[in-house]
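# Give me a model of this one.
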Amino acid sequence: MTDSERTADGAGLPWAQRPAHRLWVQERFARMIDFVQPSVLPDGGFAYLGGDGAPMAGREPSLLLTARMTHVAALASVLGLPGSERLLAHGLSSLDGAFRDEVEGGWFGTLERSGRKTAYEHVHVVLAAASALAAQAQGASVGDPRALAREATRIVEERFWREDEGALCESWSATWEDPEDYRGANANMHAVEAFLAIGDALDEDLWHERALRICERIVDKHARARDWLLPEHYDAQWQELPDYNSDNPNDPFRPYGATYGHLLEWARLLCALHASPRVATPAWVLSAAGDLARKALSAWGVDGREGLVYTVGWDAKPVSGIRLHWPVCEGIQATALLGALTGEAEWERWYRRLWDHAAAYFVDSTGSWINELDEDMREGFAVWPGRPDVYHATGAYLAPLLPAWPFMTVAATTLT
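Next up is the predicted model:
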């Protein structure tokens, strides 16, 4: 069989281009949308679901999960999945009402309407608004997501963006006082995604330019200097805090040390930035994406068990050996994009390996993913019990089927 014949009949195609693979992931995404239907709460937000799909007792709805669910629902709406516009309308209503601070501006992290206002949560509101705009452009009747987008970008620009730093500050009190003496890579990483999304949704290049500036600071400067073991924590002058949270290695948002899943997530976002025509990206952007992904995947099974550990210290030795679902999801997306952009065969091998690992340990018959594995490779409950967050799984299912640019909720129109 010649190479052209092999390509023609599909045998030589990457998995993400094969009809059966594409059908498999889209069908499981549809199952997952069915799974989350019971999460709608009458007083606003979405319930924290357990593995049985029922709301978990003692878990309150949050701004973060509400914004992420709104983004996922918008994608499902573009694809035409029944139930998605109900989820989308509820998410937008919650963001415009239950979580919104109409007095001081911005959004509260919980329905208790108290606590600090964080960049991490606010950039997810931007992401939700961007996806809702894309869904509205495809005919979804969802109110006024453009007003939400304008308000969310205004708050991020006025309260969190630091032009002199080319990055975001971390958090404020509820009345926009007492700025936190901390800078975090995690919030800024999600800002890159939100900025790429809103730049496409609003047709504004500025947001992609800002995304590049964040990557220049954190990836090209700090990660490169650490041989791609990216530091997560900094003070307000962007001095690294290598011992931050050393006594709390399983923290869900600010764990000690380096996080391999974040290296893969940065790799995914750098691929999207590289592909964007809205900003002139230097050659290091795509190169760094490959370097970060290789750094993470080279540690596969480092503690003798299949998969990626949660965190490592600066000697690259495991600190937290639990396995979380989201690094696998991010690895699937990053390797698919790197394979498509570079044509290098190593990424296709990793893409298949990651999906096999996911199918063996994480993907449930409902399409949802087990959030966490303990040291016996069984479902764990130390960091993220239950099935509250379908954002990363959505990316794993859909991003490999789409081009690196434009933003995925816009690009998803090609799957309809």
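# Only C-alpha atoms from now on, for both contacts and neighbour counts.
Will do.
# In stretch 84-102, which of the residues would be classed as buried?
84-85, 87-96, 98-101 (16 or more other CA atoms under 10 Å).
# actually stretch 61-77, not the one I wrote
Neighbour-count burial for stretch 61-77, counted by 16+ other CA under 10 Å, picks out 61-77.
# picking that back up, okay, and which of the buried residues of stretch 84-102 map to strands?
Of these, none are assigned to strands by DSSP state E.
# From these, pick the one nearest residue 4.
Closest approach to residue 4 among those (CA to CA): residue 84, at 40.4 Å.
# Next up, the contacts around the closest one.
Residue 84 makes contacts with 33, 73, 74, 76, 77, as judged by CA atoms under 8 Å, 6 or more residues apart in numbering.
# now do residue 167
Per CA under 8 Å, 6+ apart, neighbours of residue 167: 161, 188, 210, 213, 214, 217.
# show me where the stretch 101-250 of the chain has helices.
119-137, 145-155, 185-202, 206-215, 224-225 (DSSP state H, counting those that start in this stretch).
# Out of the ones you listed, flag the one nearest residue 326.
helix 185-202 (13.8 Å).
# Just confirm residue 262 contacts residue 326, I think it does.
No: the pair residue 262 / residue 326 is not scored as a contact, 9.3 Å apart, by CA atoms under 8 Å.
# which residue sits closest to residue 389, ignoring its sequence neighbours?
Nearest non-adjacent residue to residue 389, counting by CA to CA, 6 or more residues apart in numbering: residue 65, 6.5 Å away.
# Quick one: residues in contact with the host helix or strand of the one you found.
Residue 65 is part of helix 63-79, with elements assigned from DSSP states H and E. For helix 63-79, the external contacting residues (CA under 8 Å, 6+ apart) are 30, 33, 45-46, 84-85, 87-88, 91-92, 94-95, 99, 107-110, 121, 124-125, 127-129, 131-132, 134-135, 138, 140, 388-391, 394, 409, 412-413, 415-416.
# can you do 7 Å?
Outside helix 63-79, the residues that touch it by CA atoms under 7 Å, 6 or more residues apart in numbering are 45-46, 84-85, 87-88, 91-92, 99, 108-110, 121, 124-125, 127-128, 131-132, 135, 138, 389, 391, 394, 409, 412-413, 415-416.
# Also this sequence, please, to line up against the first:
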Amino acid sequence: MSDPAPPDDAWLDAECRRLLAFGTRVVHPRGGAAWLDDDGAPDLARPVHTWITSRTVHVFGIGALLGVEGCAEVATGALDGLRGVLRDDDHGGWFAAAGPDGEPDDTKACYAHAFVMLAGSTAVVAGLAGADDLLAEATRVFEEHFWDEDLGRVVDEWDRGWTSPAPYRGLNSTMHSLEAMLAVGDVTGDHFWHERAARLAGLVVELAPSYDGRLPEHFGPDWSVDLELNRDRPDDPFKPYGATVGHGLEWSRLLLHLEATLGDTAPAGLLDTSRLLFDRAVADGWHADGAPGFVYTTDWEGRPVVRERMHWVAAEAIAAAAALHRRTGDEGCAQRYAEWWAYAREHLVDRERGSWHHELDPSNRPQAHVWPGKPDLYHAVQATLLPRLPLAPSLARAVALSAARPAPA
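As a prediction, this is how the structure comes out:
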């Protein structure tokens, strides 16, 4: 059998627009983004989450930049949730979620606030009403409460009144803080955000070779590594036990975006670490149990722990392979890119009900153990866009520049 051919730009564009069409009903009646079921209908029995709402602003803000009809209205409806039901008017910042009855989950999480910054930066590029104020507030709150200038790292969580930080520190919030910092620096021109992103990346450059490319995710308040967290709940959607294959791939890509952003001032080791993380994730995660697809997590020896296939892992694999190929010209990455798109198109793309199946069992049959419904377009939409764009600037700015650039004669 011949190697699969990668999708062309026309297919990627059509898939991006198909995904956006699935999410057009996402705006919750109270503002923000609803949790979507398998058919794209809002599940109003579930909370409105700040991270989903922020990703919705980001994704549909990009849709607006692409000229997709209706996307600006969806992005604005989600943004209204960040200015309303999800915002803590008393203490500042954003709740983790607002329940069906409007009562907040008043955790103040770095993960969610990083996505508010990303949403704000994309909304500014897309010219959405209220975007400048949202971004200004989001960056102020992040600087005041989540950025640790002395360590060059982030604090993971606070109580509602910002009186006491939780003891946990995490690499997931670190990763999405870096992503947001690149975008904020691009949009505002305040390049100290890029410098902060580089400081965050230093932790991964240090950790990756020490653990043979398997990144520890969980830490104590002094940033001591905790390799055993959630061993009894290994499929936790945000804090799983062991090494998370998809995060190795996501970090691999983000380090290349950082390198491209910083240019000659980029710290040493970004490309080498990106390659190490990519190779380890592929060796441990892809086809690890005899069936196609990436397992969710492995132990510290690379043995699969949670064997379910998550759609976001395949999306990040696609984007990482494209980024490494763009950076290095490695044809092996191009072959992987084509192979993983072939897998996604066969197993994940849902042609009947829309979007992508969010979770498959180890035999690649749809299931909903960790991720019921289809609440998130962020990873899949980005997988259709990142391969078509340069490594820098960040996504919304790159889409805007691409849209403004005249077609070749």
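# Quick check: the gap between the aligned residue in the second structure for the residue nearest to residue 389 of the first structure and residue 34 of the second structure.
Using TM-score structural alignment, the partner of residue 65 of the first structure in the second structure is residue 52. As judged by CA to CA, to the nearest Å, residue 52 of the second structure and residue 34 of the second structure stand 8 Å apart.
# any chance of the helices of the stretch 101-250 of the first structure in JSON lines, with mean neighbour count too?
JSON lines is the format used below for the helices of the stretch 101-250 of the first structure (neighbours: other CA atoms under 10 Å):
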{"stretch": "helix 119-137", "mean neighbour count": "27"}
{"stretch": "helix 145-155", "mean neighbour count": "19"}
{"stretch": "helix 185-202", "mean neighbour count": "24"}
{"stretch": "helix 206-215", "mean neighbour count": "22"}
{"stretch": "helix 224-225", "mean neighbour count": "14"}
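# Kindly name the residues of the second structure that line up with stretch 371-388 of the first structure.
Under TM-score structural alignment, the counterpart of stretch 371-388 of the first structure in the second structure spans residues 358-375.
# for residue 374 of the second structure, what are its contacts?
For residue 374 of the second structure, the contacting residues are 36, 37, 38, 357, 358, by CA under 7 Å, 6+ apart.
# Just those: which are in strands?
Per DSSP E, those map to strands at residue 36.
# Out of the contacts of residue 374 of the second structure, which end up buried?
Neighbour-count burial (16+ other CA under 10 Å) applied to the contacts of residue 374 of the second structure gives 36, 38, 357, 358.
# between the residues you listed, which is nearest residue 11 of the second structure?
Using CA to CA, residue 357 comes nearest to residue 11 of the second structure of these, at 18.7 Å.
# Chain neighbours aside, what residue packs nearest to that closest one?
residue 348 (5.1 Å).
# How about residue 394 of the second structure?
residue 183 (5.4 Å).
# Now do the same contact list for the one you found.
Counted by CA under 7 Å, 6+ apart, residue 183 of the second structure has contacts 118, 121, 394.
# How about residue 201 of the second structure?
Applying CA under 7 Å, 6+ apart, no residues qualify as near residue 201 of the second structure.
# That one matches what in the first structure?
Checking TM-score structural alignment: residue 201 of the second structure goes with residue 215.
# Residue 360 of the first structure: how many residues sit nearby?
When neighbours are counted by other CA atoms under 10 Å, residue 360 of the first structure registers 10.
# Could you look up the SS state of it?
Three-state assignment for residue 360 of the first structure (DSSP: H, G, I helix; E, B strand; the rest coil): helix.
# To which residue of the second structure is residue 268 of the first structure aligned?
By TM-score structural alignment, residue 268 of the first structure lines up with residue 253.
# Packing partners of the helix or strand hosting its match?
Using DSSP H and E, residue 253 of the second structure maps to helix 245-262. Judged by 3 or more CA pairs under 7 Å, 6 or more residues apart in numbering; DSSP states H and E, the packing partners of helix 245-262 of the second structure are helix 270-285, helix 311-328.
# so that helix versus helix 192-210, what angle?
130 degrees (axes from the mean of the first three to the mean of the last three CA atoms, to 10 degrees).
# Now check the first structure for the residue matching residue 310 of the second structure.
Using TM-score structural alignment, residue 310 of the second structure sits opposite residue 324 in the first structure.
# show me what contacts residue 356 of the first structure?
With CA under 7 Å, 6+ apart, residue 356 of the first structure has no contacts at all.
# Give the buried residues for stretch 340-347 of the first structure.
Neighbour count says stretch 340-347 of the first structure has 340, 341, 347 buried, by 16+ other CA under 10 Å.
# starting at the chain centroid, how far to that stretch?
22 Å (CA atoms, centre = their mean, to the nearest Å).
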